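Peer 1: Everything below, folded, please.
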Amino acid sequence: MNGDEGSGSGVGPAGPDRGDPGHPAGGALRRQRKRHRLLKGLGLAAGLAVLGAVVAFAVAYALTPIPSTAQAGAQASGSVFYYNDGKSVIARQGVNRTPVTLDAIPEHTRAAVISAENRSFYDDPGVSLRGTVRAVWATITGKQIQGGSTITQQMVRNYYSGLSQQRTVTRKLKEIMIALKVGREKSKDWILQQYLNTIYFGRGAYGVQAAAQAYYQKDVGELTVSESAFLAAAIQTPSYFDRPYGDRRPHAESRWRYVLEGMRQEGTAGAADLAAARYPSPPAPRPAQTLKGQRGYLLERAKAELKRLGYSEDQINRGGLKVTTTFDRDLMSAAIAAVREGRPIGTPTKVRTGLTAIDPATGEVLAAYGGSDYLKNQYDAAFDAKPQAGSGFKPYVLAAALGEGIGLNTTLNGSSPQYFRGTPVRNDSNVSYGGVNLITATQRSINTAYVQLGLRAGLENVVDTAEKAGIPAGQLKAHAEAPTLSLGVASVSTAQQASGFATFAAGGTHRTAHVVRQVIDQDGAVRKTNVETRRAFDEDVARNATYAMTKVVESGTATSAQLPGGRPAAGKTGTTDQARAVWFNGFTPQLAASVAMFRDDNKPITGIPGYSQVYGGQIPAKIWQSFMSEAMEGKPVERFKGPTDTVAAPPPRSSEEPEEPTSTPSSSPSPSEEPEPTPSRPTLPPEPTPSVPEGPRPTVSPGPAARDD
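Peer 2: Model prediction:
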């Protein structure tokens, strides 16, 4: 055996050194050193990043001067609205601003604004770090986060040139740089004065003096603590505070209290003032005198459409827009004259008249009569008011039936009374017509036949057809399953009816009604209205329905609507129960128009000199005739395409047959009736198209003429 191996010296073999890679302690040390080097590297990188950011910020700060000029918005021009010639002015939506010095603004008014918008105003450098981070992050992510901008930043954005209202990181950073410089170089009082003279408060008022007049009809120096707090609260959402009534009041009052609480916390309002504070609900806004007559209605309608197109109230009020509307100046004059001449002298002022005319080829609203004077009544009788349609709804039923293959010469039961799904329906004066085709049912507006027709076509198809023609689904929903849907129990406006009848005039093509043709912004960019066009029903359906409606004008309930020179016209009268609303809706190939008379309180129309009861075939049809005669003057006489329908539909299903009455209903649940043009039943001339015969005459004993319900 080797002596070295068994020497017995007591000294064992040497173990591994700590520096040896194989030693456990050596591996831990090595990892520790690596972490140390990594941390040093990260620290260095972070330091360099911070240094780079500081340098970049310093460079950006140095290279971003305070603009030398105020932007146009600081002395903003309002928008101008033109007739469709692009030259004649309807109205100007100008900026309402009266600059005042800071001394003229009460201290409690200034304090209220600071409480609402920037409580650290007198202490911060012009920006809020926390708010800025939130605002930049919101800009990057596209989220809508309110707040973040100090009074200085808002003033900079609204006052100086070179800053847009776009939500971009570049714009936000530039705003921050300028705000910091302004905060260093300008006094806080100067900043606050500019802010209070440029910020928008709603009601078209820019600056606190204009706001005091717009909301409380007083100068800014007369504002109370409560009123000041309300105006300060309005800055955040001015369009909401414009009319802070009804369901808007809780939010408005909550924001007002928030401002007062801030004033209490900051000690800028006395305890006595705060204890006496009462919510200062402002009076309703007063229309400007320049909106007299129809101008106010036209302006409000155009503004509403601009908002639907994405323009903000602020852009409309101070964006310098040039808005060309679709309104035709000559046709507007014709509409005004037709209503004034058509309404009998002595007609009660509570009886409203609305008129709307639409070009079927474009969907442009060429004329609209919203009331005698916007300054007296801001409720638009052409667009906002929606009385029941009455028998003016029947053409949609007719179109739905034709679309389902039910022909014009299909025979319906025109006897009276009848029951449909338990609902009693009768014709005017309970006249029974026996078997009638769709032409006669339309010409004489036979209720029982039309309820039967609606059920045969399918009420869901009637609703679908009316909606595609321009009647909003929400106005039809409540009546979608009622047999009396076909009798016009749904509420509609003259604008909607003109749009619907324009669809017939356009051969079944619906073009969305609109009042704005184009907008030119202050940079000269032109935006034209993109009109939605869709097929509502087939052209054959439109032709056949139009043919039936020509008989209404030629020898039915609307002979007073006949146009001079034999110009073809088609349409439908309508009179609701107890004459709460009376209508005539009609068209030529070039123009569709709707006229309605009603009361805003939905009471029966009474008190018109010379009329014991009013019907659609009387005053509304005459107004329509007067307007259309002027509107068509000088235009070529175009004729409607004739009917294409010569095939009768199959007999109705048993479920569609009327129920036999068990008793005579005392009254019809449907709209009221309208007289034929003569006091006795006329002998109708034979139809010119043998393949589409007229239905039989009534078989009842002599009595009052049949009426349109």
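Peer 1: make it CA atoms for all contacts and neighbour counts henceforth
Peer 2: OK.
Peer 1: quick one, longest helix in the protein?
Peer 2: Counting by DSSP state H, the longest helix found in the chain is helix 24-63.
Peer 1: by contact count, what packs against the helix or strand following that one?
Peer 2: Of the helices and strands lying after helix 24-63 in sequence (DSSP states H and E), the nearest is strand 79-82. The criterion is 3 or more Cα pairs under 8 Å, 6 or more residues apart in numbering; DSSP states H and E, and the helices and strands that strand 79-82 contacts are strand 89-93, helix 313-318, strand 322-325.
Peer 1: With mean neighbour count and distance to Gly73 as new columns, can the ones you listed be given to me in JSON lines?
Peer 2: JSON lines is the format used below for the helices and strands packed on strand 79-82 (neighbours: other Cα atoms under 10 Å; distance: least, Cα to Cα, whole Å):
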{"stretch": "strand 89-93", "mean neighbour count": "19", "distance to Gly73": "14"}
{"stretch": "helix 313-318", "mean neighbour count": "21", "distance to Gly73": "7"}
{"stretch": "strand 322-325", "mean neighbour count": "25", "distance to Gly73": "15"}
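Peer 1: To check against the first, give me the structure of this:
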Amino acid sequence: MRRVLAVLGALVLVTIGVVVWQRSDEPPSRYVVLQYADASELWRSGDPETPLVRQVARELATRGSLSLDKLRRDGAVVVTTIDAKAQSGAAAAIREKASGRSGLVAVDPARGAVRAYAPGEDPAVDRAGGVVKQPGPVFFPFSAAAAVQEGRALDQGDAERAVRVAQRAGVPEFADIEGTRTKLLDGPDGGLRPLDLASGYATFAAEGVHRDAHFVTHVTDVHGATLYQALDTPQPAFDRDPVRSKAIANQVNEVLRNDPACGNDLWMACREGVWPTGTRHAWFAGATPELSVAVLVGEDEAGGAVDAGLPKAVWETFLEKLRP
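Peer 2: The predicted structure is shown next:
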């Protein structure tokens, strides 16, 4: 028995020695954890980086001067604006209606918070924020607001002024597209992304008040200290005078709410992008004071034409999945 105890004691000492050596020479790994808005886990370092994770990383780098590498070294919790139910519903709507060829973004107009970011099922193509396409008819609210500013009929907005209106409403001048700084709305063939369109329509839904679309609420370190906090910076978008900006937004909203595509929701303002036969992409955008949603559907697997009704079908399915 004494011999057995001696052996066990030696094993314990060796084991303790190994543990102590590991702790002194190999510090415990730190993790970056991304959480949904309800604090449930969305992602943690070591998992594959999705387009959503890359958007969060880009925002932290540009707005908070925080890189994922630095956060990994120290450990951090990143609380995002993403709603778990909305995110799941957006991915399911794309899967069910558009075979993954669609991108969907939903933004809260009252806060600028991105509630859902669904880039499609192809991990190599981010159709929510990494693809730039001509907006076509869904660009109408921006050109209409430009026309109101100039005292013209709603269908007579100046193109250059309309671009400036779109930028004030939430469309950035440049965006990072697959690592390339790309100018949006550049000339007559210029395009934008679902992320930009959802943000722009959110400004109209918020009656002319723009808030920057964002993915992160706040970041804390492993001890709970705040490393970053998103700021609410509302700005009148269509005129320096908030009352005038609200009036312009509501004049455009009234037209959008009368679009038959919006259905029976009196608060829904929407527009769809219907192209002639042979189109390679189509849009649908709809917004209420609670949520602004933009959907893009690209070409089919063989590169053929897109059914112009698919974006609306994705949008309707997404809204159904949000219902209790």
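Peer 1: if we can go back for a sec, may I see the helices and strands packed on strand 79-82 of the first structure organised as TSV, with distance to Gly474 of the first structure added?
Peer 2: Compiled in TSV, these are given as follows (distance: least, Cα to Cα, whole Å):
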stretch	distance to Gly474 of the first structure
strand 89-93	32
helix 313-318	26
strand 322-325	27
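Peer 1: To Gly371 of the first structure, which of these lies closest?
Peer 2: With Cα to Cα, the closest approach to Gly371 of the first structure among these belongs to strand 89-93: 16.2 Å.
Peer 1: Secondary structure element for Thr217 of the second structure, which one?
Peer 2: Taking DSSP H and E as the criterion, the element that holds Thr217 of the second structure is strand 216-221.
Peer 1: Onto which residues of the first structure does that strand map?
Peer 2: In the comparison with the first structure, strand 216-221 of the second structure aligns to the range 516-521 (TM-score structural alignment).
Peer 1: residues in contact with Ser491 of the first structure?
Peer 2: For Ser491 of the first structure, the contacting residues are Lys386, Pro387, Gln388, Ala389, Gln475, Leu476, taking Cα atoms under 8 Å, 6 or more residues apart in numbering as the criterion.
Peer 1: What remains of these once you look at the second structure?
Peer 2: Among those, the ones still in contact in the second structure (both residues aligned by TM-score structural alignment, their matches' Cα atoms under 8 Å) are Lys386, Pro387, Gln388, Ala389, Leu476.
Peer 1: Contact partners for the counterpart of Val77 of the second structure in the first structure?
Peer 2: Val77 of the second structure maps onto Lys322 in the first structure, with residues paired by TM-score structural alignment. For Lys322 of the first structure, the contacting residues are Ser79, Val80, Phe81, Tyr82, Val519, Ile520, Asp521, Gln522, by Cα under 8 Å, 6+ apart.
Peer 1: Can you select the buried ones from these in ChimeraX?
Peer 2: Listed next is the ChimeraX selection for buried residues among the contacts of Lys322 of the first structure, using 16 or more other Cα atoms under 10 Å:
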select :79,80,81,82,519,520,521
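Peer 1: Would you convert the contacts of Lys322 of the first structure into a markdown table that also reports distance to Lys572 of the first structure?
Peer 2: What follows is the contacts of Lys322 of the first structure, written out as a markdown table (distance: Cα to Cα, whole Å):
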| residue | distance to Lys572 of the first structure |
| --- | --- |
| Ser79 | 40 |
| Val80 | 38 |
| Phe81 | 34 |
| Tyr82 | 33 |
| Val519 | 36 |
| Ile520 | 40 |
| Asp521 | 42 |
| Gln522 | 45 |
